[in-house]
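S.K.: Can you look at this prediction? I've put the sequence above it.
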Amino acid sequence: MEVSLKEISKIVTGNTPSKKNKNYWNSKDICFIKPDVIGSGIDSITTSNEYISNSASSKARIVDRNTILITCIGNIGRIGIISDKKVAFNQQINAIIPNYKINIRYLAYVLLFSQPRLNALANSAVVPIVNKTQLGNFKVKINPNLESQGKIVSILDKIAKIIKKQTKEIEHLDELIKARFVEMFGEFPYNEKGWNIGTIRDLVSDVRYGTSKKASENNDGKYPYLRMNNITYDGKLDLRDLKSIDIPEKDLEKYSVKKDDILFNRTNSRELVGKTCVYTIPETMILAGFIIRVRLNELANPLFVSTFLNTDYSKQLFKTICKNASGQSNINATELQKIKIYIPPLSLQNKFANFVQQVDKSK
């Protein structure tokens, strides 16, 4: 049967207690969930990197076990299940609390496989948002038989276990790349190998913002349109949800992206601002306004620079230098170019890039 989510559940939008009140955050009382805690499957959420105190309860949105959390701003449709204790969550997440007899994991899988439709529902081409009303009206097809739901969950759990194992293998290869980077270049800012220190500005030949023009309404534009959700947090290009756009030929060079350009997500949530990847495809695509296109000069290899901007050091730096406005964080092109970076010999950077390419073949 087909039903809207509001027919079978209560939907609650999260909230963040004031960071100015230290009493709200100086304890380990209640897990505080943000989008970066929620993975790509439907794993149970039992811990977080932030907690609030019981005194913040009235300022937070708290839900108990057997609740689904779904991200609704930025990276739409990530699913988590609260299975054993109450948690709080921020405003980028909606909680779905079933009031209908349904297997909670079954409903989570239904939502997981509805991600493409949820993304299509998002009402912004730049910062995708699905609000509480839209989520409540969102229709899903469910099998009302609890026994059938259980059988379906059993099959999908087995498949998910295999996928998780292979994902772990890929993560190990990602860690291998990070370890090789440190082995070859050392840790920044310590620079134990004594490389020359410069800024991103020293390495670029051209820096531009993407276009603020909206994507084609019917997704029938001439060119593929890259948005912030097409860059993953760990520095990959994800083209599974790709819009299209029409743009005047005179603006094509200004807003298009070429192979080996670095793409930097300048505006997003505080946890996700600064997502960086290398564009590795020969096809011409157009960039959305919240992405900065960086073309390098002869001093740098794009894989070296992108990997540097994806290190833990850089991720923490982005959180420090980003500015907040209208619920989003921003790092502009000037601030990006001021970031310090070591500049090893290009031959060594190229050697690292070759290593990355070999590991990518294994992945």
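M.R.: Everything's here; your move. Numbering: from 1, shown residues only.

S.K.: contacts and neighbour counts: CA atoms only from here.
M.R.: Will do.

S.K.: right, and residue 301 touches residue 349 too?
M.R.: Yes - using CA atoms under 8 Å, residue 301 makes contact with residue 349 at a distance of 6.0 Å.

S.K.: distance of residue 246 from residue 261?
M.R.: Noted for residue 246: a distance of 21 Å to residue 261, by CA to CA, to the nearest Å.

S.K.: Sorry, wrong one. I was asking about residue 48.
M.R.: Taking CA to CA, one finds residue 48 at 35 Å from residue 261.

S.K.: Tell me which of the two has more neighbours.
M.R.: When residue 48 and residue 261 are compared for neighbours, residue 261 comes out ahead with 22 against 15, by other CA atoms under 10 Å.

S.K.: residues touching that one, list them.
M.R.: For residue 261, the contacting residues are 278-280, 293-296, 302, by CA atoms under 8 Å, 6 or more residues apart in numbering.

S.K.: okay, now the one to match up with it:
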Amino acid sequence: MVKKEKNIQTRATIYKPLPKGWKWVRLGDEKVVQIIMGQSPPSFSYNAEGIGLPFYQGKAEFGKHHPTTVKWCSQPGKIAEADDILMSVRAPVGDVNISKEKSCIGRGLAAIRINKDSLNNKFLYYFFKRDVSMWSKLSTGSTFDSITSKTLLNFAIPIPPLSTQHKIVEILEEADNLRKLRQQADEKMKDLIPSLFVQMFGDPATNPKGWEMKKMGEVTNIRRGASPRPMGDPRYFGGAIPWIRISDIHRNGKFLNDTEDHVTEEGAKRSVYLKAGSLIMAMAASIGTPCFLAVDGCIHDGFVVFEKLSPKLDKEFLYYFIIAFKDRFVSLAPEGTQKNLNTALIKAVTLPLPPLTLQQEFAKLVDDIEAEKARQAESRKKLDELFQSLMQRAFTGELVA
């Protein structure tokens, strides 16, 4: 029997008074929940051939809702059953998945098995998902965070009648499924621009439509940025001229409107100063990410700029060609601690030169796609906000009393 502590009162201060019919229950109440702390089986029993039970060691195997099996164990110690909640009890602590089948759990996990007559496992799953960070505050360990069995056993949760739990789970699952459908649509949108390019112009690698093919270095001047050294020197940094870094293009999107850092006039002399309207591309960190400058500014040596384009090449078409074949640019970068392109590799990339009218038509169609992606991103944001709002209200009686 678990000794009573003040945990219920401590948890109760976080919530409004519970509605009628709700109650606080500790995870140590064996009439409702059983806790199984994981244990490492003998290392010789691990295998990748599917012999024995699926073996989960910690959060590394977690998916969105269920773990992915990469190892099995022929001599399992601690067992999780199908529908048990698996919780990461070693850093990073607190994240949860639901076991799909009988499995072996290592010491990085705990299995939480519910009494189905008292508790809906998905109700408990969503309760834990609601605030994973709370476990870091309750964890122990000087070297890394961990959750002890005592902490779990004494942790209290607000539980409504079982029928109410089912209703709450139905609402949360419906909202979560809407997010999933939105995510699936977003994934399809990612492939739309490359697909449209191939549909209109064919694969540049084989050029089935027989367009004129040119190396990028033949149709545009490609110049690398430069960084004043030493970095942070007040002679060069802290002025009024925008200093464009990789983080800026992530924040701004297609058109770069502002920067976090600035350089002085002396710093600009040691960099590459560009006018608004210039097309640049990252060649380090976020390789193959292009953007147009909406402000005058300096680019550091992680960028190239495309200047003096051939009359046969539309700048918007070039921008979307880079977007469509970003993976191609990434694949060109030599392997290393941090992959980087160089101007020679970029200059050697070939691209088709269809008539300008077709290039401009392609750019217009992609503009429409990008506008739709922006609308979808706003929809995704609203769905995420709705789900989080429902999660916050679900366990206080505000969603379903």
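M.R.: The structure has been received and is ready for your questions. Bear in mind that the values here come from a model prediction, so they are computed numbers and not experimental data.

S.K.: picking that back up, which of the contacts of residue 261 of structure 1 are conserved in structure 2?
M.R.: Contacts conserved in structure 2 for the contacts of residue 261 of structure 1, using both residues aligned by TM-score structural alignment, their matches' CA atoms under 8 Å: 279, 293-295.

S.K.: In structure 2, what residue corresponds to residue 341 of structure 1?
M.R.: Taking TM-score structural alignment, the alignment pairs residue 341 of structure 1 with residue 351 from structure 2.

S.K.: Assumed that match was part of a helix.
M.R.: No - going by DSSP: H, G, I helix; E, B strand; the rest coil, the assignment for residue 351 of structure 2 is strand, not a helix.

S.K.: Roughly how far does it sit from residue 265 of structure 2?
M.R.: Look at residue 351 of structure 2 and residue 265 of structure 2: by CA to CA, they are 37 Å apart.

S.K.: Among those two, which residue is more densely surrounded?
M.R.: Neighbour totals were compared for residue 351 of structure 2 and residue 265, and residue 351 leads with 21 against 15 (other CA under 10 Å).

S.K.: Would you mind confirming that that one makes contact with residue 213?
M.R.: Yes - assessed by CA under 8 Å, residue 351 of structure 2 is found in contact with residue 213 at 5.6 Å.

S.K.: which residues sit in contact with residue 207 of structure 1?
M.R.: By CA under 8 Å, 6+ apart, the neighbours of residue 207 of structure 1 are 292-295, 333.

S.K.: try 6 Å
M.R.: Listed by CA atoms under 6 Å, 6 or more residues apart in numbering, the contact partners of residue 207 of structure 1 are 293-294.

S.K.: So what does it match up with in structure 2?
M.R.: Alignment note (TM-score structural alignment): residue 207 of structure 1 maps to residue 223 of structure 2.

S.K.: In three-state terms, label its match for me.
M.R.: strand.

S.K.: what's the answer for residue 153 of structure 2, then?
M.R.: Three-state call for residue 153 of structure 2 (three-state DSSP): helix.

S.K.: gap between it and residue 243 of structure 2?
M.R.: Distance, residue 153 of structure 2 to residue 243 of structure 2, using CA to CA: 54 Å.

S.K.: again, but for residue 287 of structure 2
M.R.: Distance, residue 287 of structure 2 to residue 243 of structure 2, by CA to CA: 19 Å.

S.K.: of the two, who's got more company?
M.R.: Neighbour comparison, residue 287 of structure 2 and residue 243: the larger count goes to residue 243, with 27 against 23 (by other CA under 10 Å).
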